[in-house]
Every structure is written in structure tokens, then in C-alpha cells.
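*Asks:* Here is a sequence with its predicted model. Questions after.
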Amino acid sequence: MTTDLDKTDRAILAALQKDGRMSNAKLAELVGLSETPCARRLKRLENEGYIGHYRAVLARPALGFGVVAFVLVRFAVHDKNLANRFEREVQAIPRIIACHNVSGSADYILQVVARDLDDYGTFMRDQMRSLPGVTSVESALSLREVKADSGLPLS
């Protein structure tokens, strides 16, 4: 699908990944278009699904979330219904900010935020270990974020 994108489309997407609140006038200036053709291209990129949605990236420490953990979740029984129940419940837990079904020694990797280690421990005990299908969990605590989600490569 990305083969349909020309240099200007990629420039629009790259600019919006850096600043999703950019005005159409500023975006048009950055990519070398007038405002109307830029707005048309932007609408087309949205309609064709290249832009999933817009959102603000919140400052985790400012909101009191001092702990980021990556949790490897393993199932003993691989049952589609159990996995579906697990995924539905994970969707409903706000502190699980990402969840991926993966290959390898774990079935899922979750990214979890917590206020502090005590809060994280309580979450693990009261919520994580009681999710459907979970037979073991392993945590890797982030010591320092080296690179945050900086957008997709568009070259």
C-alpha cells in the first residue's frame, strides 16, 4: 500500500508524526504546497487509512507514573476462547498501555505503567495474575527510556 505514496505524501506524514496539531497552513508551507492541495492530500491520506488517528502524547512522569514494566505473559493451555477472554480483559485495563501477541517463549508482552514499585506489585498480585489463561508472568522494569515512539520510518 505504501507504494502509492509519493514524496509529498511522505513529507506530510513525517511532519504530522512530529506535530499532529500543526495547522494546514504550516503543513502546506513545510511540504511546498498551497493550502487547498495540501488539505486535499491530507484528507485522502486519512480516508485511505495512512493516518489512524490523532492524539496527544502525555508526560508519564508529570502524571505520576514512575514505573514502566514490560511483562512477559505465558499460558499453559493455548485455547482460542481463553486468549480472546484475556485480550478483552487486557483492553479494559488502562495501566496496560500496550499488548502484543508474540512468538517465542512468551505468549504476550505487555507494557504497564504504575505510580511506584508498591503500586506495581499490587497490580501484579491483584490483576495480572488473575487474568484468564495466565500461568506465569515475568517482569522487566525499565530503568531509563532511551528512545520513545518517534513514529514510523517513511523513507
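*Replies:* Nice, thanks for sending it over.
*Asks:* okay, CA-based contacts and neighbour counts for the rest of this
*Replies:* OK.
*Asks:* Leaving out chain neighbours, which residue sits closest to P132?
*Replies:* Leaving aside its sequence neighbours, P132 sits nearest to F86 (C-alpha to C-alpha, 6 or more residues apart in numbering; 5.2 Å).
*Asks:* In a helix, the one you found, correct?
*Replies:* Yes - per DSSP: H, G, I helix; E, B strand; the rest coil, F86 lies within a helix segment.
*Asks:* Could you check how far it is from M128?
*Replies:* In this structure, F86 and M128 are 10 Å apart, going by C-alpha to C-alpha, to the nearest Å.
*Asks:* Show me which of the two is the more surrounded one.
*Replies:* M128 (19 against 16; other C-alpha atoms under 10 Å).
*Asks:* check contacts around that one.
*Replies:* V134 (C-alpha atoms under 8 Å, 6 or more residues apart in numbering).
*Asks:* Check A76 too.
*Replies:* A76 is in contact with G133, V134, T135, counting by C-alpha under 8 Å, 6+ apart.
*Asks:* swap the cut-off to 7 Å and go again
*Replies:* By C-alpha atoms under 7 Å, 6 or more residues apart in numbering, the contact set of A76 is T135.
*Asks:* what sits up against stretch 7-19?
*Replies:* For stretch 7-19, the surrounding residues in contact (C-alpha under 7 Å, 6+ apart) are L27, V31, G151, L154.
*Asks:* Next one for the comparison:
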Amino acid sequence: MLLDERDRRILTMLQKDSRISNADLAEAVGMSASALWRRVRSLEEAGIVERYGAVVNPTAMGLSFEAIVHVHLTRHDPEKIVEFIRAIEISREVQDCYATTGQADYHLRVLCADLAAYNSFLEDFLFRLPAVASAQTNVVLRPIKRNRPVEF
């Protein structure tokens, strides 16, 4: 789907406030409410808008420990990788997971209540996965840029 300037404005506004009313969004981009609704539906159906949600402050929820974890696998056995990925997908602590090139096989962004909870995550979860050989942790001191809208 090719995006025009109106689509870009719609997407920018939805990323800033997904709760904006259809009428307010239509007015802001200079369209009728029904035309805007059809345009938003087409963006959703094309997979450009994947979902709507709220941005939550982890610290306010008691999750003040954040780390980037570089995971090295023992070997690239397809069954072990599938098992690793399934476990990561259901972990409450793992917020993001990326398969990457370079020294580490996977990079995780992990949120926990504190250092003790993170240690439990490592010992009781991550290091029990058969595919995991080792992990290196970088503790996040403070976020610089996070949850930014996709810009065009």
C-alpha cells in the first residue's frame, strides 16, 4: 500500500493518541468522518496499523530494574531454538526480543522489580533453557529514547 500525505498525518496522530475520536481525527486531517474511517480501516487491513494500546510507565508499576541481555546459544539446533523462542514469548519479564547478527544470538529487554527478581529470572528461567549457553547483562541506567512514533 502506498501512503500519501494524509495517511502519514493519520498515522502520526494515531501514534500520539490512539484514543483520539474519529471525528477529531477527521477534522485534523481535513476529511469527513466516514472517509477517515474507511482510510483507517484500510491501514489496519494492510497491516500498517497492527494494534492500539497504552504506553505504561514501568517504574510506576514497580518495575524499576531494566536490562538488555545478550544471549548466546549453545548450538543452533532448530528444535532448541523453537523451544527458546516459545519460552521467551510467554515470559512476563521479557519485553522485547531480537534475533541479531554479531556476537550474541538474541538480545532481550527485560523488566523486573529489582535486582533480586532479575537474578531469579536468570537462575529460574533463562539459564534453565537448554539452548542458552550464556548471557551478558547490561543494566539500563536511564532510558534516552523509547516508544517513539514511527516517522515518515
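*Replies:* Alright, I've got the coordinates. Small disclaimer: the values here were computed from a predicted structure and weren't measured.
*Asks:* Work out the TM-score between the chains.
*Replies:* TM-score of the superposed chains, computed with TM-score structural alignment, normalised by the length of the second structure, equals 0.96; 152 aligned residues with a C-alpha RMSD of 1.0 Å.
*Asks:* tell me, what residue is most central in the second structure?
*Replies:* Geometric centre of the second structure, nearest residue: D96, 5.1 Å, by C-alpha atoms, centre = their mean.
*Asks:* For the equivalent of that residue over in the first structure, which three-state class applies?
*Replies:* Using TM-score structural alignment as the criterion, D96 of the second structure maps onto A98 of the first structure. The three-state assignment at A98 of the first structure reads strand, by three-state DSSP.
*Asks:* Over to the one 5 residues further on?
*Replies:* Counting by three-state DSSP, the backbone at S103 of the first structure sits in coil.
*Asks:* What are the contacting residues of the helix or strand harbouring N138 of the second structure?
*Replies:* For N138 of the second structure, the element it lies in under DSSP states H and E is strand 132-139. Here strand 132-139 of the second structure makes contact (C-alpha under 7 Å, 6+ apart) with E66, A67, I68, V69, H70, V71, H72, L73, T74.
*Asks:* which residue in the first structure lines up with the second one?
*Replies:* In the first structure, the residue equivalent to A67 of the second structure is A69, according to TM-score structural alignment.
*Asks:* Not counting its neighbours along the chain, what's nearest its match?
*Replies:* Nearest residue to A69 of the first structure in three dimensions, chain neighbours excluded: L141, at 4.4 Å (C-alpha to C-alpha, 6+ apart).
*Asks:* That neighbour corresponds to which position in the second structure?
*Replies:* Aligned counterpart of L141 of the first structure in the second structure: V139 (TM-score structural alignment).
*Asks:* For burial, what's the neighbour tally of its match?
*Replies:* Considering only other C-alpha under 10 Å, V139 of the second structure is surrounded by 14 other residues.
*Asks:* List the contacts of the residue opposite A26 of the second structure in the first structure once aligned.
*Replies:* Using TM-score structural alignment as the criterion, A26 of the second structure maps onto A28 of the first structure. Counting by C-alpha under 7 Å, 6+ apart, A28 of the first structure touches S34, E35, C38.
*Asks:* just checking, the second one touches N24?
*Replies:* Yes - with contact defined as C-alpha atoms under 7 Å, E35 of the first structure and N24 form a contacting pair (6.4 Å).
*Asks:* Would you map the helices across the first structure?
*Replies:* Ranges of helices in the first structure, per DSSP state H, are 7-18, 24-31, 35-47, 80-91, 117-126.
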